[in-house]
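Asks: Just the structure for this:
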Amino acid sequence: MLKILVIGGGVVGRSIAWHLQRRGVQVVIVDPACAERAASWGNAGHIATEQVAPLASRAMVRSLPRRLFVRGGPLDLPPRMIATWLPFALRLLRSTQPRRFAAGEAALGSLLAEAMPAWRRLAAGLGAPDLLREQGHLVAWEDASSAARGRAAWQAANTGTARVGEIDANDRAILSVLSPNVVDAIRFSGSGQVADLDALAAAFDHALIAAGVRIERGTATIERRGAGVHVPGFDADRIIVAAGIGSRDLMAAAGDAVPLIAERGYHIRAAADRWPADLPPVVFEDRSIIVTRYADSVQVAGFVEFGRADAPPDLRKWERLERHVAALGLPITGPFRRWIGARPTLPDYLPAIGRSRRADNLYYAFGHQHLGLTLAPVTGELMAAMVLGEAPAIDCTPFDIARF
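Replies: Okay, the predicted model is just below:
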């Protein structure tokens, strides 16, 4: 029987393991004990099928000055970490060239077109179809001029299988109660939400363990062995790196240099006593935050901070999130639980999905930036096919790390 070792037990790694075990493969997952800090388990829960245009765009670069944290915006380039983010930023600028951006948009669109069907298959296979909510999401504004600009931008954008529409009377009534400051909003259809991240992790564990997948808590290291690699302490025919931001060092040990950066997000959670249970995620675009209701909590997520994953957190960002909640008048009260996690991001904002050209038994799936939750199931399907020698349903050439 083929033996596969998956390094990384986040939503991408578990999805890969789940798809492989269904094909009769012996799978072991090795994951650090501190996995609760992984972006998989602290994200906004949004299945963002509308995010077809890569964030590495000239429009993003033009908007950068007004989006900086020091000017009240959501994006931070900490001066103390310039040695980390400047080389990444220079590569990102090259990715915004029109030809490269268009190719990236087409490639990302091919993945996102299959994201929701893959989520349906995964949720059903886990025996937890209720984990997937296909209610779309809302985007709201507090200012009439920004609402006009935002509406026009979304209506002109490539949103793939998601569609922009008007809110109905019920949405309007709920928003007026949530925040008296909201002056306009739109509703997306075709996007979705995971109902609860803790429940998703539990459903994965139950299904994987029942199928005979072994989950080891620990840190894996990669060493060269002939034309391939191996992980000390594990017997595996093939190794898959799906370790989020930790993938950079693992791939380097195999000889693959990957320009992966930690794009850190800051979130706060509180009891959901007064937040409507059936309300889909709400983006308050003027403040660049998204609010999501989970089973027993409501989460406010925001900020993009480029730097090192192990850098101390910036307390000002959590404090600003709490001020946003107060300024919007949202029915969310403390005490707040604070979370920080590192999104693994590559300069062109495309994931890395493929087989190493430097080690014949090494595969990889990481760098999903803000779309890890969204793309996990389809990534699992593609990787399972690739590892078993089949042609993936989607052309993965654009996601080969050799592009760097």
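Asks: For the rest of this, base every contact and every neighbour count on C-alpha atoms.
Replies: Will do.
Asks: What are the boundaries of the helices in this protein?
Replies: Applying DSSP state H to the chain gives helices spanning 11-21, 58-67, 82-95, 98-112, 115-125, 144-156, 169-178, 197-210, 247-253, 315-328, 372-387.
Asks: Of all those helices, which one is nearest Asp395?
Replies: Shortest distance between Asp395 and these, using Cα to Cα, is found for helix 98-112: 8.3 Å.
Asks: Check what contacts the closest one and list those residues.
Replies: 49-50, 52-54, 56-57, 95, 160-161, 348, 350, 374-375, 378, 394, 398 (Cα atoms under 8 Å, 6 or more residues apart in numbering).
Asks: Could you pick out the buried ones from those residues?
Replies: By the neighbour-count criterion of 16 or more other Cα atoms under 10 Å, the contacts of helix 98-112 include these buried positions: 49-50, 52-54, 56-57, 95, 160-161, 348, 350, 374-375, 378, 398.
Asks: Sort out which one of those residues lies nearest Val28 for me.
Replies: Each of the buried ones among the contacts of helix 98-112 was scored against Val28 by Cα to Cα, and Val378 proved nearest at 20.1 Å.
Asks: Second chain to compare with the first, below:
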Amino acid sequence: MTSSSASALVVGGGVVGRACALALQRDGWRVTLADADANGNAPSWGNAGHIAIEQTEPLASLATLRSAPRRWHAFGGPLDLREPLRLLPWVARYLRACAPSRFEAGHAALRGLLAEALPAWRRLAQAVDAPSLLQEQGHWVCWESAASARRGEAAWRGADIGTATLSSLGDAQRATLQSQLSVPVAGGLAFEGTAQIADLPALAQRLMAAFVEAGGVQRALRVQALRREGRHVHAVAADGARLDADLVLVCAGVRSRELMATLGLRAPLVAERGYHLQWAAHDWPALPPVVFEDRSMILTRFAGGLRAASFVEYAGVDTPPDPRKWARLREHVAQLGILVQGEPAPWFGARPTLPDYLPALGRSGRFDNLAYAFGHQHLGLTLAAISGELLADLCAGRPGAVASAAFDLERFA
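Replies: Model (predicted):
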């Protein structure tokens, strides 16, 4: 079997699924993409649009554990554990992943993947004829008090930020930011080498349009289960229809857990949920994304409006949203003095997160035609393009630009 004569079924049409489908298609696979998210509610399209190549240190770390108490939602922070008993097995795995030796191994693996993320995005944006959607203007981080600025700047200057660079906000940059706020800008950093997607709905549309234009088949259905026949698997749709392919690639985000479980494979994903508010009418200037670290909030100007995003909420994927989080985002925007008009559109979505905060990328050793790409946590948008390239290499038997052993799902066996 060669890719030029073989069929592939990609399960899940978020940004990772679409990038993988396009990469396989470029290799000659006949690709069908199955996805039930007709309204575009996946976290792929609800994030801050930030290509975060600076986040090389996995959040499964002792440093994250030490900072957790002051970050609880009840004390004004972004962190909320809504169903602690249900999440205990995942928390136990997370704590083991925070061991220094495991953190260092994960750090090295994630750093290598992120080093290739932006070049891969340039290639993907060019391939779908949408280079203008990728804006390489960096991002800013700021603080509102001298004490938090000292702590924050010291932390970032001591962190590994991969291929990104940073410097203090220049006088003109700081003055521009201060002119838009009613709180002081006590300090700030300008990151270079990071990027932003200018319009997430336009990106979603362009990725799918390019896929269909090249002969891909889009099916608006939900895959309910995977079934085995010896070392071969096929998918079963919610209506009972059987879907066969020479390659089945699972990119279903947090729903990948239940799909892999139907084959007896363990994918300990948790729904790590984020929230945003977006105003269509605003007076915010054309600045790079701005992180307000004292508030754990990122503000991004998109083509379609101004988006304020925050929160790390661990809950069931189908647990109803918490309106208090939207209320807090609204308070932050008002307290900052940001001029917005009208009512914002609210959103929440579930990031698919594994205990070690590394993605699962690979081919199954138990089934000949099964591959997977999920568990990208906060870095789904950032890592989508390189994930597609890596999966295409693995499925073609080629050595990839990044070593993939650290991302094998068997690490949780």
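Asks: re earlier: is it possible to get JSON lines of the helices of the first structure that adds distance to Lys3 of the first structure?
Replies: Compiled in JSON lines, those are given as follows (distance: least, Cα to Cα, whole Å):
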{"stretch": "helix 11-21", "distance to Lys3 of the first structure": "10"}
{"stretch": "helix 58-67", "distance to Lys3 of the first structure": "43"}
{"stretch": "helix 82-95", "distance to Lys3 of the first structure": "36"}
{"stretch": "helix 98-112", "distance to Lys3 of the first structure": "27"}
{"stretch": "helix 115-125", "distance to Lys3 of the first structure": "22"}
{"stretch": "helix 144-156", "distance to Lys3 of the first structure": "46"}
{"stretch": "helix 169-178", "distance to Lys3 of the first structure": "50"}
{"stretch": "helix 197-210", "distance to Lys3 of the first structure": "15"}
{"stretch": "helix 247-253", "distance to Lys3 of the first structure": "19"}
{"stretch": "helix 315-328", "distance to Lys3 of the first structure": "43"}
{"stretch": "helix 372-387", "distance to Lys3 of the first structure": "11"}
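Asks: closest to Asp286 of the first structure out of those?
Replies: Put simply, out of the helices of the first structure the one that sits nearest Asp286 of the first structure is helix 144-156, at 7.3 Å, with distance taken as Cα to Cα.
Asks: For that closest one, buried residues please.
Replies: Of the residues in helix 144-156 of the first structure, those buried by neighbour count under the rule 16+ other Cα under 10 Å are 147, 150-151, 154.
Asks: Over to stretch 367-383 of the second structure?
Replies: Taking 16+ other Cα under 10 Å as the neighbour-count basis, stretch 367-383 of the second structure is seen to contain the buried residues 369-383.
Asks: for stretch 237-256 of the first structure, same thing?
Replies: By 16+ other Cα under 10 Å, the buried positions in stretch 237-256 of the first structure come out as 238-251, 254, 256.
Asks: Out of those, flag the one nearest to Gly127 of the first structure.
Replies: Ala242 (23.9 Å).
Asks: Please list the outside residues in contact with stretch 218-233 of the second structure.
Replies: Identification of contacts with stretch 218-233 of the second structure by Cα under 8 Å, 6+ apart yields 11, 32-38, 212, 234-238, 244, 248, 258-260, 262-263, 366-370.
Asks: So for it, what gets flagged as buried?
Replies: Of the residues in stretch 218-233 of the second structure, 218, 221-226, 232-233 count as buried by neighbour count, 16+ other Cα under 10 Å.
Asks: can you check stretch 57-76 of the first structure too?
Replies: 57-58, 67-69, 73-76.
Asks: which one of the residues you listed is nearest Phe303 of the first structure?
Replies: Pro74 (4.5 Å).
Asks: Quick one: map that closest one onto the second structure.
Replies: Correspondence of Pro74 of the first structure to the second structure, assessed by TM-score structural alignment: Pro78.
Asks: What residues does that match make contact with?
Replies: Residues touching Pro78 of the second structure, when contacts are defined by Cα under 8 Å, 6+ apart, comprise 71-72, 296, 310-313.
Asks: Ala201 of the first structure now?
Replies: Applying Cα under 8 Å, 6+ apart, we find Ala201 of the first structure in contact with 11, 41.
Asks: what's the distance between whatever residue of the second structure lines up with it and Trp45 of the second structure?
Replies: Using TM-score structural alignment to pair residues, one finds that Ala201 of the first structure aligns to Ala204 in the second structure. For Ala204 of the second structure, the distance to Trp45 of the second structure equals 8 Å [Cα to Cα, to the nearest Å].
Asks: Can you tell me how far the match of Pro74 of the first structure is from Gly188 of the second structure?
Replies: Distance of Pro78 of the second structure to Gly188 of the second structure, given as Cα to Cα: 21 Å.
Asks: Likewise for Gly14 of the second structure?
Replies: With distances defined as Cα to Cα, the gap from Gly14 of the second structure to Gly188 of the second structure amounts to 33 Å.
Asks: so stretch 93-105 of the second structure corresponds to what in the first structure?
Replies: Mapped onto the first structure using TM-score structural alignment, stretch 93-105 of the second structure spans residues 91-103.
Asks: tell me which residues of that stretch are tucked away?
Replies: Of the residues in stretch 91-103 of the first structure, 91-92, 94-96, 101-102 count as buried by neighbour count, 16+ other Cα under 10 Å.
Asks: Same list, the residues you listed, but as CSV with distance to Asn170 of the first structure please.
Replies: As requested, those are exported to CSV (distance: Cα to Cα, whole Å):
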residue, distance to Asn170 of the first structure
Arg91, 45
Leu92, 42
Arg94, 45
Ser95, 42
Thr96, 40
Phe101, 38
Ala102, 38
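Asks: Looking at the residues you listed, which is nearest Met116 of the first structure?
Replies: Of those, the one sitting nearest to Met116 of the first structure (Cα to Cα) turns out to be Ala102, at 22.7 Å.
Asks: And the closest one, how far from Ala53 of the first structure?
Replies: Ala102 of the first structure is 9 Å from Ala53 of the first structure, where distance means Cα to Cα.
Asks: And Ile353 of the first structure, by the same measure?
Replies: With distances taken as Cα to Cα, Ile353 of the first structure is found 18 Å from Ala53 of the first structure.
Asks: Asp205 of the first structure too?
Replies: 33 Å.
Asks: ok, so of the buried residues of stretch 91-103 of the first structure, who is nearest Ala271 of the first structure?
Replies: Of all those, Leu92 has the smallest distance to Ala271 of the first structure: 38.4 Å, by Cα to Cα.
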